[in-house]
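K.L.:
show me how the following folds:
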Amino acid sequence: MERAEFAERIDHTVLGPETTWADVEAVLDAAETHGMNACIPPCYVAEAADYAPDVRLVTVAAFPHGQAAPRAKEFEAERAWKDDADELDVVVNPGRLHAGDTDAVAEELERVVAAVPMPVKVIVEAPLLSALELRTVCEIAEEAGAAFVKTATGFAEGGGANVADVRIMSEYLPVKASGGIGTFEEAVAMLDAGAERIGASAGVGIVEAFDPSVFE
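P.N.:
Just a heads-up that it's a prediction; the model follows:
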């Protein structure tokens, strides 16, 4: 794998609650310089599309807890598309999964995927799920037409991405590993486990540490 191909797999991310436009601007600049994508809050997508038209823009819906009403998730998806986002990461409702209300989870994901003509990644919040729940939500995401499943928001208790979860998830759909990935070595471990994309606020450091010999 060449550095450019590796960088294209990184969603350089800024999603904290105090994120300013200046923070987003810095992420966009870094993404453009290093050939990465940018994952930013929905309130800045329209500005970002004007500021960095060549950067693939990823944004989020129902972030970080996933407990918005289904119509609200659908509206967020539509708004993101109208604001020129390229991809959407939507958070599933873990409470519904824990309660076994899989029909409700399936219905809302189907609505979100159908609402927009762009790739939708389903953030499953794997650290909060049992192995059975993880497989169940991956099956639901696959049947709903999602493009990816994503490990975590990074905001929930219990951690973020881990190799075991990525291996399970990759049986169903392409995986975006996200949550706690701070080094090149950690990113490579996720790719080796089956991830296709990496979400990280440390994108610059990860790309700058790229070592082609690892992929020989």
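
K.L.:
drop to CA atoms for contacts and neighbour counts, all remaining ones
P.N.:
Fine.

K.L.:
and the closest residue to E76 other than its chain neighbours, how far from G35?
P.N.:
Using C-alpha to C-alpha, 6 or more residues apart in numbering and skipping residues adjacent in sequence, the residue nearest E76 is A61, 5.8 Å away. Distance from A61 to G35, counting by C-alpha to C-alpha, to the nearest Å: 24 Å.

K.L.:
rewinding a little: my guess is the residue nearest to E76 meets A85, correct?
P.N.:
No - A61 is beyond contact range of A85, at 11.7 Å (criterion: C-alpha atoms under 8 Å).

K.L.:
anything in contact with each of these two?
P.N.:
Counting by C-alpha atoms under 8 Å, 6 or more residues apart in numbering, A61 and A85 have no contacts in common.

K.L.:
to compare against the first, here's the next sequence to fold:
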Amino acid sequence: MSEINSYIDHTLLKQDATRQQILDLCLEAKKYNFATVCINPSWIETAYEQLRGTDVGVCTVIGFPLGATLSSVKAFETNAAIEAGASEVDMVINIGALKDKQDELVLNDIKAVVDAALSVPVKVILETCLLNDEEIIRACKLCEKAGARFVKTSTGFSTGGATLDHVKLMKSSVSEKVLVKASGGVRDLAAAKEMIAAGANRLGTSSGIKIINGEVSDSY
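P.N.:
Purely as a prediction, here's the structure:
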């Protein structure tokens, strides 16, 4: 097994995910020693109980997948998620506000989650498929200013996922203090290696096992 496993957030965010599927996800994450499982907030306690005492973290999503909820709600959701056992949170920015150049609103929205998370790492999902290069750069700068630990490409629920060009652009738009997560469409080992070479420090994918085993997945 390659060290690439340590890059992977083993992801199941489908709205029809069952308890058994979450349990299976956790068993797989333990077997392959992935970085985290990434799940919806209602499954945090289940995952936390399964992964307690292991090196696998529990990552959850905030304001997902649209990012258009109130900042106060995102902050409340973050606090509740951490109390339930989340060790990382992936929030979605207010995309419309970014496109409207309401940078102060976007900054404060991210900062509300960062402040609520305290020492828990915050990854900020930009949904790059909906943004032009200028918007991606501006979003990355705002994320770093707000104290986010990662900038992340995608939810996997919009019109596209991670691209090499976007990962490179994001990496070049932040300092070394901020990491990059590529998410959406990373389906095989070759793609995973390309994303890492482009600057990704973490990979969000439901294809982690196939990636590790050198297979190609048809899932997103």
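
K.L.:
just give the TM-score of the two.
P.N.:
The TM-score (TM-score structural alignment, normalised by the length of structure 1) is 0.93; 207 aligned residues with a C-alpha RMSD of 1.1 Å.

K.L.:
before we move on, the earlier item: so between A61 and G35 of structure 1, which is more surrounded?
P.N.:
A61 (26 against 23; other C-alpha atoms under 10 Å).

K.L.:
OK, contacts around that one?
P.N.:
P42, K73, E76, A77, L88, D89, V90, V91.

K.L.:
any chance of those residues in TSV, with secondary structure, distance to V112 of structure 1 and neighbour count too?
P.N.:
Listed next are the contacts of A61 of structure 1 as TSV, based on DSSP: H, G, I helix; E, B strand; the rest coil; distance: C-alpha to C-alpha, whole Å; neighbours: other C-alpha atoms under 10 Å:
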residue	secondary structure	distance to V112 of structure 1	neighbour count
P42	helix	15	21
K73	helix	7	25
E76	helix	9	22
A77	helix	6	31
L88	strand	10	29
D89	strand	10	25
V90	strand	8	29
V91	strand	11	25
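
K.L.:
in JSON lines, list those residues along with distance to L28 of structure 1.
P.N.:
Shown next, in JSON lines, are these (distance: C-alpha to C-alpha, whole Å):
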{"residue": "P42", "distance to L28 of structure 1": "14"}
{"residue": "K73", "distance to L28 of structure 1": "25"}
{"residue": "E76", "distance to L28 of structure 1": "21"}
{"residue": "A77", "distance to L28 of structure 1": "21"}
{"residue": "L88", "distance to L28 of structure 1": "17"}
{"residue": "D89", "distance to L28 of structure 1": "18"}
{"residue": "V90", "distance to L28 of structure 1": "21"}
{"residue": "V91", "distance to L28 of structure 1": "23"}
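
K.L.:
contacts only, for V113 of structure 2.
P.N.:
Applying C-alpha under 8 Å, 6+ apart, the residues near V113 of structure 2 are S71, K74, A75, T78, M91, V122.

K.L.:
what is the nearest of those to D115 of structure 2?
P.N.:
A75 (8.0 Å; C-alpha to C-alpha).

K.L.:
just the helices in structure 1 please.
P.N.:
Using DSSP state H, the helices of structure 1 run over 3-7, 21-34, 45-51, 70-82, 94-98, 102-115, 131-144, 163-169, 184-193, 203-208.

K.L.:
so which of the ones you listed comes closest to A156 of structure 1?
P.N.:
helix 94-98 (10.7 Å).

K.L.:
now do the closest one: distance to the chain's middle.
P.N.:
When distances are taken as C-alpha atoms, centre = their mean, to the nearest Å, helix 94-98 of structure 1 is centred 19 Å away from the chain's centroid.

K.L.:
so what does that helix touch, helix or strand wise?
P.N.:
helix 102-115, helix 131-144 (3 or more C-alpha pairs under 8 Å, 6 or more residues apart in numbering; DSSP states H and E).

K.L.:
for the last one, which positions count as buried?
P.N.:
In other words, helix 131-144 of structure 1. E133, L134, R135, T136, V137, C138, E139, I140, A141, E142, A144 (16 or more other C-alpha atoms under 10 Å).

K.L.:
save these as CSV, and put in distance to M190 of structure 1 too.
P.N.:
Shown next, in CSV, are the buried residues of helix 131-144 of structure 1 (distance: C-alpha to C-alpha, whole Å):
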residue, distance to M190 of structure 1
E133, 21
L134, 17
R135, 18
T136, 21
V137, 20
C138, 17
E139, 21
I140, 23
A141, 20
E142, 20
A144, 25
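
K.L.:
does L66 of structure 2 really touch K74, like I thought?
P.N.:
No - at 11.7 Å, L66 of structure 2 does not count as touching K74 under the criterion of C-alpha under 8 Å.
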